[in-house]
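J.: Based on what follows, work out the 3D shape:
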Amino acid sequence: MFGFGKKAKKLDGIDILIIKTIEAKNRNFYQVAFPSVVANDVMSMLQKLEKSKINQQEFLGEIGGFRIVTHLEALTSYNVLDDADMEAQPVQIADFANILLRRLEALAESGKLGESEELAFIMGELTMLRDGSFVPQE
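T.: Below you'll find the model as predicted:
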């Protein structure tokens, strides 16, 4: 019974990751937003990708070499104060996953990435994030 209200709020909230890029042309960082209810799955996959040999600019483009610097949990709201700055607006997880997935699919089709369990896992997780399979449909 204790802490039930806190758990319920977490499930209704929004998590935001701040992901720093090494040498991106258009951004120094990405804010990636996703429902708190899928936070464990999203964090697990992105941390695995962060530590992976795939996390290089030659594979992921300007996102390559990223590192997760902050995880904000169970927010009930956020305000974007500078609409003109594209870094101020969080990117939805489906869009972020789509960016990564398109890049990896192109590399896989061209044969530049060998097949591995790690790559298959990451691409499967990104596909679910892109398609909304992680998010419970209500």
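J.: okay, CA-based contacts and neighbour counts for the rest of this
T.: OK.
J.: List the buried residues for the strand or helix carrying residue 43?
T.: Here residue 43 sits within helix 39-51, counting by DSSP states H and E. Buried residues in helix 39-51, counted by 16 or more other CA atoms under 10 Å: 39, 42, 45, 46, 49, 50.
J.: and the following helix or strand past that helix, how far out from the chain's middle?
T.: Under the assignment DSSP H and E, the closest C-terminal helix or strand after helix 39-51 is helix 57-60. Helix 57-60 sits 16 Å away from the centroid of its parent chain (CA atoms, centre = their mean, to the nearest Å).
J.: here's the other one to compare against:
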Amino acid sequence: MFGFSKKEKKPDGTDLLLIAVDSQNRSLYQVAFPSIVANDIVSMLKKLQRSPLNKKDYIGEIGGFRIMTHIEAATHVEILDEADLQAHPVQIQDFANMLLMRLEALEQSGKLEDSEDLAFLMGELVMLRDGSFVPQK
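T.: Have a look, this model is predicted:
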């Protein structure tokens, strides 16, 4: 892993994932979440990235995403181009909700078969969307 320096993880910092997507609307998502839960969130999103569900047919415009960069324990993020939506970080709750809505719709329509992986991912996404995964301050 490439790093600028060895820093101790700050539990009150914010982590960012830069996620590449191949979409007409955008090519990048910055997903922000508290550093204290970074390991769980990153491992879950890596599992989804490797999953057969990571296709446009399943999760829409985010389908085929790949995690490019993990920025750990940032204490300040400054948006320099306010007009560009890609410059704004998406909170993990909103990102999880986008994924979850798509998967729930596919499950209800019968296009997805029940599996342990699907149940695990949907459970994790529900907790992220509802904020029960991320400690409240």
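J.: So which residues of structure 1 form helices?
T.: Using DSSP state H, the helices of structure 1 run over residues 4-12, 39-51, 57-60, 93-110, 117-131.
J.: what's the average distance of the last one to structure 2?
T.: What it means is helix 117-131 of structure 1. For helix 117-131 of structure 1, the mean distance from the matching residues in structure 2 following superposition reads 0.3 Å, by mean CA distance after the TM-score superposition for structure 1.
J.: Quick check: end-to-end length of stretch 22-29 of structure 1?
T.: Terminal residues of stretch 22-29 of structure 1 lie 9 Å apart, using CA to CA, to the nearest Å.
J.: Run through who's touching it.
T.: 18, 19, 20, 21, 62, 63, 64, 65, 66, 87 (CA atoms under 8 Å, 6 or more residues apart in numbering).
J.: please redo it, this time with the cut-off set to 10 Å
T.: Contacts with stretch 22-29 of structure 1, where a contact means CA atoms under 10 Å, 6 or more residues apart in numbering, come from 17-21, 56-57, 61-69, 85-88.
J.: residues near the residue lying closest to residue 34 of structure 2 once chain neighbours are set aside, how many?
T.: Of all residues not flanking residue 34 of structure 2 in the chain, residue 14 sits nearest, at 4.6 Å (CA to CA, 6 or more residues apart in numbering). By other CA atoms under 10 Å, 20 other residues sit near residue 14 of structure 2.
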